[in-house]
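>>> Provided below are the primary sequence and the corresponding predicted coordinates.
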Amino acid sequence: MAVNEAERRAMTRALELATLGPRGINPQVGAVILSPDGDVLAEGWHHGAGTPHAEVDALAKLAPGAARGATAVVTLEPCNHTGRTGPCAVALIEAGVARVVYALDDPGAVEGGGAERLRAAGVSVEAGEQAGAAHRVIDGWLTTQRLGRPHVTVKWAQSLDGRAAASDGSSQWITGPDARADVHRRRSEADAIVVGTGTLLSDDPSLTARDGDRLYPAQPIPVVIGSRPVPADAAVRKHPHAPLAYDTRDLHAVLADLRERGVQSVFVEGGPTLASAFLAEGLVDRVLAYVAPVLLGGPRLALTDIGVPSIEDARRLTIDEWVPLGADLLAIAHPLAVQEAVTSQEEGNH
């Protein structure tokens, strides 16, 4: 049975609801309960670890029996295990829900399997609706589940001819105010922001996320990678979070330690050397390239060696979106491997 228009609208709403929940060890999930006629009966989302999951949060707003014959539209496959809360698949079955539409399979070996349990109970199940959009909402959590490391976004700003700075090293500002505001908003959505010591010493960045002159409520943890120490008077020392310093070139080890600290999303904007190192190691899940209509020439390229000796070895990306930002243009892209995972979800469930 194909997804109908009411269910499609409900999934769009469920994705909005998911973002109301906190980022953390659990995924952000939203749910909408529809009547057999397609009317919205209740909405819910996951409010954090230990609280009811999105489906149960929505069901709790209904009178007993009100969900019988209804459709539950959820951004993530209903769970099939008992942790701090019971299995959502069972809650939906006991509520009498007749149909479930969800976006993404739960990758957890223990948590997954909810769809099979629902089908075994006679519930109609449709998977993969707006999987790409759902993936973007919880990409950090999904990467941690699948790869055992935080989701990594690498950002850089460049001139139209691919330079990150003028020949004398000056780079403030290649892009305009709209692009810089966009960067700060995206910083605020990350758990950690990463730079190398070269950038730290040359630019003395504060590594905060600012909305104009004010700090965003959520601030990424500042992370500095490199052998040179962080100066005592560095601007980052005034960050709301104490900076983490790693005297190593082992990026895998850095990401492993950050994961142990609960970090699920990393925003890398530490200059060409660090950005290139993450790309060369195959540790990048998303690229944000801000392109300004200016020519600089000279040797200071936005990227250095990323391990591409010939065109056959080029790191192919898929463009998610081109975003105009004043006079500048933002390219949002991801490696083909990430696209293949999402495509498999969208196509394999229809």
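That came through, no problem.

>>> CA only for contacts and neighbour counts going forward, please
Noted.

>>> For the chain, which segments are assigned as helices?
Using DSSP state H, the helices assigned to the chain run over residues 5-18, 54-59, 88-95, 114-120, 131-137, 139-147, 177-188, 197-203, 251-260, 272-280, 336-348.

>>> take the one below as the second:
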Amino acid sequence: MRRALQLAARGPATGPNPRVGCVLLTPDGHVLAEGHHRGAGTAHAEAAALAELAARGAGAAGCTAVVTLEPCTHTGRTGPCAQALLAAGVARVVIADTDPNPTAAGGADLLRRAGVDVEVGLLAEAAHALNERWAAAVARGRPWVTWKFAATLDGRSAAADGTSRWITSAPARADVHRLRAGHDAVLVGTGTALADDPALTVRAADGTGEGGGPQPLRVVAGLRELPAGARLRDGRAELVHVRTRDPHAVLAVLAAREVRTVLLEGGPALAAAFARAGLVDEVVAYLAPALLGAGPAAVADLGVGGIADALRLDLAPGPEAVVRVGEDVRVTARPRARRAVERAPDPSHPPVVEEVARVHRDR
């Protein structure tokens, strides 16, 4: 199973599908074949392992399949993996984690009913951690939201005269591009789009050119029009303008596009709207060792009247919770409890969505 988890980690961290690995074993424990999912539209891990075995002219009858996620029962871009294992004659299936997607779940029960020996739960915690954001998005019906911001030690995102370039050091800014590359979409409000004219693309470590991988979907939320010459309209990545200020409605539009993870890079007002709605799952703060004493705060009014109402966060698990990046410090934390009950957007007032530019996305 540890090997299957290593294989799963080779899969893309973005896209609509989870990362899954599979190892096929002989009855006495020798490895027959391996496979992992390489992204939406490609063979699932089980199918990839079976194909590798078939390419060598061997069969899987009587073997054991060790899989990091419950084999699916859903026919989508590819066929159901549970049926593929049955058709191959697999005698035993060891599963790390169950599938939270109701459309694809049920593979373990299907296999048991067919007489296959099924075990669930081996290294489940490690398997869940690998797909935590994907699983949360599927279970909640809306994307996982990471709010990223940069600020001085006194919480300022810009100076009193409005200048903010650059608060953090070059290594921290390069790290932001790594963060962007790990999300399906990058989201800002029209205020940030108009004031900063951002590109919101993943660029190379030196800040020039493109990052080499697939570009995240660029999303702008708000009612104001984007100018024709805005960098967001440059065609280097797909752009969607969601004409609403309702965070729930924005995420509903993205969920319909199978967006699983969103990096919220908007200004103080948009960040506060998502936080007040209980729609922030993780906060990544880049703190620069500087003091401004005045200027815009990193977040707008959260509706906190007293210290007892503060939005408390816990440091994220693992050694990456507090990391020095160049001259700055990156802090990753998660809200302890949601401050608002999540709700669906009002169907009587759907947001207007403008797909400003459509480009090929290699997912």
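Ah, there it is. Computed from a predicted structure; not experimentally measured.

>>> Next, the TM-score between them, please.
For this chain pair, the superposition-based TM-score is 0.81 by TM-score structural alignment, normalised by the length of the first structure; 328 aligned residues with a CA RMSD of 2.9 Å.

>>> out of the helices of the first structure, which comes closest to residue 290 of the first structure?
For the helices of the first structure, distance to residue 290 of the first structure was read as CA to CA. The smallest value, 7.2 Å, belongs to helix 177-188.

>>> Comparing the closest one with the second structure, how large is the average distance?
In the superposition with the second structure, the aligned residues lie an average of 1.4 Å away from helix 177-188 of the first structure, counting by mean CA distance after the TM-score superposition for the first structure.

>>> Just list what that helix packs against, helices and strands only.
Applying 3 or more CA pairs under 8 Å, 6 or more residues apart in numbering; DSSP states H and E, we find helix 177-188 of the first structure packed against strand 210-211.

>>> And the contacts of the strand it packs on?
Where contact means CA atoms under 8 Å, 6 or more residues apart in numbering, the residues beyond strand 210-211 of the first structure that reach it are 181, 184, 185, 188, 216.

>>> Closest to the centroid, which residue in the second structure?
With distances taken as CA atoms, centre = their mean, the second structure has residue 261 as the residue nearest its mean C-alpha position (3.0 Å).

>>> Just tell me what that residue corresponds to in the first structure.
Residue-level alignment of residue 261 of the second structure against the first structure, with TM-score structural alignment as criterion, gives residue 265.

>>> looking at it, that match is touching residue 150, isn't it?
Yes: look at residue 265 of the first structure against residue 150 with CA atoms under 8 Å: they come within range, at 5.1 Å.

>>> tell me, what's touching these two both at once?
When CA under 8 Å, 6+ apart defines a contact, the residues bordering residue 265 of the first structure and residue 150 alike are 140, 141.

>>> aligned partner of residue 12 of the second structure in the first structure?
Under the alignment (TM-score structural alignment), residue 12 of the second structure pairs with residue 19 in the first structure.

>>> Repeat that for residue 203 of the second structure.
Match for residue 203 of the second structure (TM-score structural alignment): residue 210.

>>> Run through the residues that contact residue 199 of the first structure.
For residue 199 of the first structure, counting by CA under 8 Å, 6+ apart, the contacting residues are 205, 270, 271.

>>> Is it possible to get those residues out as CSV so that each row also shows neighbour count and distance to residue 136 of the first structure?
Written out in CSV, the entries for those read as follows (neighbours: other CA atoms under 10 Å; distance: CA to CA, whole Å):
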residue, neighbour count, distance to residue 136 of the first structure
205, 13, 28
270, 23, 23
271, 24, 25
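
>>> right, and out of the residues you listed, which lies closest to residue 32 of the first structure?
Here the nearest of these to residue 32 of the first structure, counting by CA to CA, is residue 270; it sits at 40.5 Å.

>>> The closest one and residue 202 touch, don't they?
No: distance between residue 270 of the first structure and residue 202: 10.9 Å, which falls outside the contact criterion (CA under 8 Å).

>>> In this structure the residue nearest to the centre of the second structure contacts residue 14, no?
Yes: contact status for residue 261 of the second structure versus residue 14: in contact at 7.5 Å, counting by CA under 8 Å.
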